[in-house]
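Asks: fold the following, please.
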Amino acid sequence: MKQSRLMSLVEAVANVIVGYGVAVIAQILIFPIFGLHTTLAQNLKMGALFTVVSTVRSFALRQVFEAIRMGTEG
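Replies: Presented below is the predicted three-dimensional model:
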């Protein structure tokens, strides 16, 4: 059964929100191990930037694999 467009959107938004939270928590836990001390505001900003980069990466890879799929079908 194919996923509806609405559920695809809900999944994508949930993925971004969870990814952002994981990034911020990971930074808070991992940065001090390496001697990096940042404020919560800095962690939130960096998490947002990492989320944007991850979203662009994910979109680009989807486009590449879609092009590969289309090339193998035709």
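Asks: can we go C-alpha only for contacts and neighbour counts from here?
Replies: Will do.
Asks: what is the neighbour count of Thr72?
Replies: 8 (other CA atoms under 10 Å).
Asks: do the same with Val10
Replies: 11.
Asks: to check against the first, give me the structure of this:
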Amino acid sequence: MKQSRLMSLVETATNVVVGYVLAIATQIVVFPWFGIETGLPEHLTIGLAFVGVSLARGYLLRRLFERLRGW
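Replies: From the prediction side, this is the model:
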């Protein structure tokens, strides 16, 4: 079964959103262990800095593997 580009994007976006929520929760717990004190707005901004890269990475890898599957 072949995955469409749209479904690749939907899957990747879902993965990124779930990862973003988990990353924010992890930052809130782990940062204080290292003496990094930030508020929620900073946590959200730090997380957003990685969302675009994560979305592009996931989508491109999904498309690469979809192409390789046909070999």
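Asks: how alike are these chains, TM-score-wise?
Replies: Aligned and superposed, the two chains score 0.69 in TM-score terms (TM-score structural alignment, normalised by the length of structure 2); 69 aligned residues with a CA RMSD of 2.7 Å.
Asks: Ile24 of structure 2 sits in which helix or strand?
Replies: helix 5-30 (DSSP states H and E).
Asks: mind listing what's buried along that helix?
Replies: Residues Ser8, Leu9, Glu11, Thr12, Ala13, Val16, Tyr20, Ala23, Ile24, Gln27, Ile28 are the ones in helix 5-30 of structure 2 that count as buried (16 or more other CA atoms under 10 Å).
Asks: my guess is the last one contacts Pro41, does it?
Replies: No: under the criterion of CA atoms under 8 Å, Ile28 of structure 2 makes no contact with Pro41, lying 11.2 Å away.
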